[in-house]
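1. Have a look at this prediction, sequence included:
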Amino acid sequence: MSSVHSLLESRPVSVAHLFLSRVEATPGQEAYRYPAPIDDRAGGGDSGAEQWRSLTWAQTGERVRAIAAGLIALGLQPEERVAISSSTRVEWILADLGVMCAGAAATAVYPSTNADETVYILSDSGSRAVFVENAAQLAKVAGHLDRLPGLGHAVLFDAEEAVPQLEKMEGLEGLEVLSLAELEKRGTAYLEEHPDAVEKTVRAIEPEQLATLIYTSGTTGRPKGVRLVHDCWSYQAVAQEARGLLRSDDVQYLWLPLSHVFGKALISGQIQTGHVLAVDGRIDRIVTNLPAVRPTLMASAPRIFEKVYNGIAGRARAEGGAKYRIFLWAAKVARDYARAGQESMAATGRRRVPASLAVRHAIADRLVYGKIRAAFGGNLRACVSGSAALAPDIGYFFAGAGVRILEGYGLTETSAGCVVNPADDNRIGTVGTPLPGTEVRVAQDGEILLRGPGIMRGYHNLPEKTAEVLESDGWLHTGDIGEVDEAGFVRITDRKKDVFKTSGGKYVAPTEIEGRFKAICPFVGNILVIGDGRNFCSALITLDETQIMPWAASHGLGGLGYAEVVSSPQVHELIDGFVQRVNGDLQRWQTIKKFSVLPRDLDVEHGELTPSLKVKRPVVEREYAEVIEAMYEGSREA
């Protein structure tokens, strides 16, 4: 414990300091891997083929110093904002580290953010420069520079591909547009005249200096800019290592959006330990990338684990007969094995299971679990799950199959995870224990309060909103309801604002019901339980197209489109079966009396999901208000 305390007390002033130290300590070691097209100038190959390339810490340091010096040459001053609007890729990390080492502060912008909100974020943050992935991101500010008087520079990652569009793009007058390579070249020239410029700038950084603005993806109104200082990220770096989440010999696969605080925090931890980070934000490449990267660690949102589980179950069902029965048996063995081990660990401090269960588990491992681990690359020691609740049954399944998922908890306002399960005592159904240096307490109304170095310093330009959630003594009101057990493990039961009361006066926590449904229904995409002020609970359900269409083809619905399939009586009967199974384990007032299957799944493009794949309940309820009302027409007190 004293070594952990010493690590926290001696944490670096900033991640910029930490980064320069890392480059000096391990210059020749691999830092980052990233996919790049194979150079096929000779012809005859696959023009779309890719290969993984690497950057050592020394190479990374050289590029980051050039970017930082380039920003300094542009006139950027300490704490002035530089926005980054791009998908997850290695250039995002290089730009972010360059901003930090220039003493400036990064403004993270989701690439899926529309033009109006992008301009609002750049304006509210006062960003003076912006890194953009491509011409599509740059086009969001074109014609709106009158609202962005401070924005003077835009730096393109994919400059060559953007040239044709740039030639036609209007509304960029007064904005200097240059490629990332041109910025680095300008920085290199600046360093020839001022060789210690970056080091001097980094030495001047203070712990409470603004490092990052991350705008929360609000469900109503404009998003709020969360002010995270350098000490927030330094704390995250050392706390992640102290908890044992990250190790120096890890190979981590990172696909999470870096504009989200979860992904951003992992960069700090990676620099602390110096392990390899393989970066590719394309979700459709996850299945292909995992066997190629063979990671030891991956962080994810629960939706990915749900889709993987549904995919495994769907393939087994399609094979039918004995193979499907074997899968169902193995799935139950996995859950029983994981539960037994967890219960014995909590009770005795040792992980033990009954001998007969261990035998069944060994057989199931040879028949089923090995293939599951191979799909993840065959080398995983742990996954970290955050941003939304993980259904316990899914957690138990993967744990029993040898894919350990460590659920954690945090907010943008806490610089990501501040509570997480320890690798040696993972307790599924909880989000773990506080990271060293973080305090947790439960208010009288059940709200979780947090205090520690990772807590934000307030909302940008919004002192009144800050005062609503941040007390003068540092306690942050999270808006989540939960409890802490005797061993210090935290359990989140629901969002305070999502818990509703039926017209009969009964409180319902929808997340718990939704999690139970996801755990038993392999066809579900998303589910929202409705019932605030109503006399019974209902649900909006979406189905995963990749799972329901094969089922439909084998049940007399072949040739129909997705919308026709999900609206069919056969599918309604199928889903009703799962609803009744869930209802069997609920209190009467919690049960789902009616449900509607929506004509498509929820997505980010329609504004129904955040980029981290959390459901925006108010948006969905507004969009499907007529569907909801139809479920309650003519209803009487139940």
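-> All right, it came through fine.

2. can we go C-alpha only for contacts and neighbour counts from here?
-> Will do.

3. What residues does G558 make contact with?
-> Applying Cα atoms under 8 Å, 6 or more residues apart in numbering to G558 gives the contacts A552.

4. helices or strands up against the longest helix anywhere in the chain?
-> The longest helix of the chain (DSSP state H) is helix 321-348. Contacts defined by 3 or more Cα pairs under 8 Å, 6 or more residues apart in numbering; DSSP states H and E place helix 321-348 against helix 302-319, helix 355-364, helix 392-400.

5. wait, which of these is closest to G269?
-> helix 302-319 (21.1 Å; Cα to Cα).

6. Need the residues that contact that closest one.
-> 323-324, 327, 385-390, 394, 518, 522-523, 546-547, 550-551, 613.

7. Of the helices and strands packed on helix 321-348, flag the one that's most buried.
-> helix 392-400 (a mean of 24; mean count of other Cα atoms under 10 Å).

8. and A423, how many residues sit next to it?
-> For A423, the tally of surrounding residues (other Cα atoms under 10 Å) stands at 18.

9. Give the buried residues for whatever helix or strand E117 lives in.
-> Per DSSP states H and E: E117 is located in helix 115-125. Using 16 or more other Cα atoms under 10 Å as the test for burial, helix 115-125 gives 115, 118-119, 121-123, 125.

10. Next one for the comparison:
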Amino acid sequence: MGPYEWMSWKEAEGVVGKWAAGYRKLGVGKGDKVTIFADTSRDWMFTAMACVHQGIVMTTAYATLGEEGLTHSLNECEVTTIFTSADLLPMIAKVSQKCKELKNVVYSGAAELKALELVKHLRVLSLTELEALGEESPVEPEQIDKEDLAMIMYTSGSSGPPKGVMLTNTNVIAAIAGGRDWIAPHLQETDVSLGFLPLAHILEFTSELNLLYSGVAIGYGNAKTLTSANMRNCQGDVQALRPTIFVGVPQVWEGIRKAVTEKITASSSIAQALFNSAYNSKLWCLRNGVPGLAAPFDKIVFSKIRDQFGGRLRYALTAGAAVPKSTQEFLNVTTVKLANGYGMTECAATAAAQDLTRTLEYGETSVATSIEMKLVDCAELGYKTSDVPRPRGEVWLRGPSVMKGYYRQEQLTRDTITEDGWLMTGDIGEINEYGGLVLIDRKKNLVKMSNGEYIALEKMEANYKVSKYVQNICVYADLQQNFAVALIQPVEKEIRAEFGADADYNELCARKDVRALVHKSLNEVGKGVGFKGAELVGSVILTPEEWTPQNGMLTAAMKLNRKVILNRYKADVAAVYA
């Protein structure tokens, strides 16, 4: 890997225009659909821009999406043309046998002859060939209407087949406007952002459009090359780019916190005391409105942590799921101002975000200017807007960023959006004393135990991930029981550090003393954040198998696929409850 190479706006416009003309030459016109099935990159975003240039509807598919999910989305949208990467051509070959409308494949990167042979029954072009095709037959930008469909973004499919969310030009523009009102006052001309989350996820897509609209340069990377620790003889993406703005998900921030605390724990008692003293002193400065007094701590203690991100990081956004309070505080003190964001594909991502001057106020967000929000009683779960001191209920959203509906699923659309335009999110929220929205949990993940107690599964999972033994966790509660069970993908390194590097890992995960240690760690974490009763898990199951989208344990968006996990370990769960 070499240093980043940059393109000017003029150069980017020229490339996008040629690609747009190339797609037109392939027979793709206004209202037709092009699927983008690739990892995040400049080429992904340029393809999206080329679609907008000609009023082509882009449909998205995660690069980690399996054969069944990709086949479903291609057939549902009757897609004739797909953009992908050279390494994904074998997957295109597989699904093409079941997708009779698919005719054209455009790919990025260098393709092996063997891979090209697999798709020879289709018209296949490299990006270089597409650009040449467009250069021969230039076209003017297509006239598009604000209510024209801009994209069909498929959800990750954690509760069934992926759903196609229809977003119009108005939806996307409104979301960008709402996001810009939040970030614009804090931007500088020299700001640079690192794009690495899946652009097939609405968080990354809308965030990048927001930053581009504000004139922020974007450099691209990926999870495998993100840090220098993953590289040999060269810098990782964050060290090479040195971003000032960063958008991540809880898994990223939790990984950073664990890596730092692991190093601190392994250091001398003097170094630990210095770190803890600096941490507590800076936290006091931040909480008492005198951040300037913390400058010496940043320079002497925390600069080494900041250097892992290139040393220039000023603001970061976390969204997609809940981040533990302790992790958000840790990042704010040691690394960057980390703000919570809230949204969903159905409202083009932008619903609420934390004030960048109040990032220590855990969970608090302000509703975006592009949308209106209200809470609605959820009596069956005991949440009411009349609750004192904090009104609580299901979060409903309405405004120009709310989707047109689910593609070819009219009944599901009616079940999700009221006749007067309110999007029923399924999220439970409360209004705090400052008027901020605080998310409590997902309605579908609130479980009533046999003793009458309600537990919030996602809240429990987010907090239990703080344990150094937990790589990933899925909490399950049998309604007929009075305790919950935690299914855990452990951090193998930490397990082996306690019980032996040479032991059989499958056997370690099955041992009672190993499970007891992890269970004790979870209970310590739970009590530390104020969990009581049924929120403290009654048992743990350690799974030696890694949870990935490839084996179905996670969705393409890296969220828990609860049904698959529980089905895989149903015998273990039954044994716990026996």
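-> Nice, thanks for sending it over. Keep in mind the model is a prediction, meaning the values are calculated, not measured.

11. where does the TM-score land?
-> Comparing the chains after superposition, counting by TM-score structural alignment, normalised by the length of the second structure, produces a TM-score of 0.90; 552 aligned residues with a Cα RMSD of 2.3 Å.

12. Would you convert the buried residues of helix 115-125 of the first structure into a markdown table that also reports distance to L406 of the first structure?
-> Conversion of those to a markdown table gives the following (distance: Cα to Cα, whole Å):
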| residue | distance to L406 of the first structure |
| --- | --- |
| A115 | 36 |
| T118 | 34 |
| V119 | 37 |
| I121 | 33 |
| L122 | 35 |
| S123 | 38 |
| S125 | 34 |
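
13. in the stretch 301-450 of the second structure, which spans are strands?
-> Here the stretch 301-450 of the second structure has its strands, by DSSP state E, counting those that start in this stretch, at 315-318, 337-342, 352-353, 364-367, 372-376, 392-398, 405-406, 423-431, 437-442, 446-448.

14. repeat for the stretch 151-300 of the first structure
-> Under DSSP E, counting those that start in this stretch, the stretch 151-300 of the first structure gives strands at 153-156, 176-179, 210-215, 225-229, 251-254, 276-279, 297-300.

15. how about a markdown table for these, with distance to A204 of the first structure and mean neighbour count added?
-> A markdown table is the format used below for these (distance: least, Cα to Cα, whole Å; neighbours: other Cα atoms under 10 Å):
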| stretch | distance to A204 of the first structure | mean neighbour count |
| --- | --- | --- |
| strand 153-156 | 24 | 22 |
| strand 176-179 | 28 | 16 |
| strand 210-215 | 13 | 27 |
| strand 225-229 | 14 | 25 |
| strand 251-254 | 31 | 25 |
| strand 276-279 | 28 | 25 |
| strand 297-300 | 33 | 22 |
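
16. Looking at those, spot the one closest to V23 of the first structure.
-> Using Cα to Cα, these put strand 276-279 closest to V23 of the first structure, at 13.3 Å.

17. Any figure for the gap between E135 of the second structure and W44 of the second structure?
-> Applying Cα to Cα, to the nearest Å, the value for E135 of the second structure to W44 of the second structure is 20 Å.

18. Show me which of the two is the more surrounded one.
-> Comparing E135 of the second structure with W44 by other Cα under 10 Å, the one with more neighbours is W44, at 21 against 18.

19. List the contacts of the residue mapped onto the more buried one from the first structure.
-> Under the alignment (TM-score structural alignment), W44 of the second structure pairs with W92 of the first structure. Neighbour list for W92 of the first structure: 84, 86, 258 [criterion: Cα under 8 Å, 6+ apart].

20. Now do the helices in the stretch 451-578 of the second structure.
-> Ranges of helices within the stretch 451-578 of the second structure are 457-464, 492-499, 505-510, 512-528, 562-568, 570-577, based on DSSP state H, counting those that start in this stretch.

21. scratch that, the stretch 51-200 of the second structure
-> Using DSSP H, counting those that start in this stretch, helices in the stretch 51-200 of the second structure cover 67-76, 89-96, 113-118, 127-136, 169-183.

22. got the buried residues for the longest one?
-> So the one you mean is helix 169-183 of the second structure. Within helix 169-183 of the second structure, the residues that qualify as buried are 169-180, 182-183, counting by 16+ other Cα under 10 Å.

23. with the first structure superposed, average distance for that helix?
-> Superposed on the first structure, helix 169-183 of the second structure shows a mean distance of 1.8 Å to its aligned residues (mean Cα distance after the TM-score superposition for the first structure).
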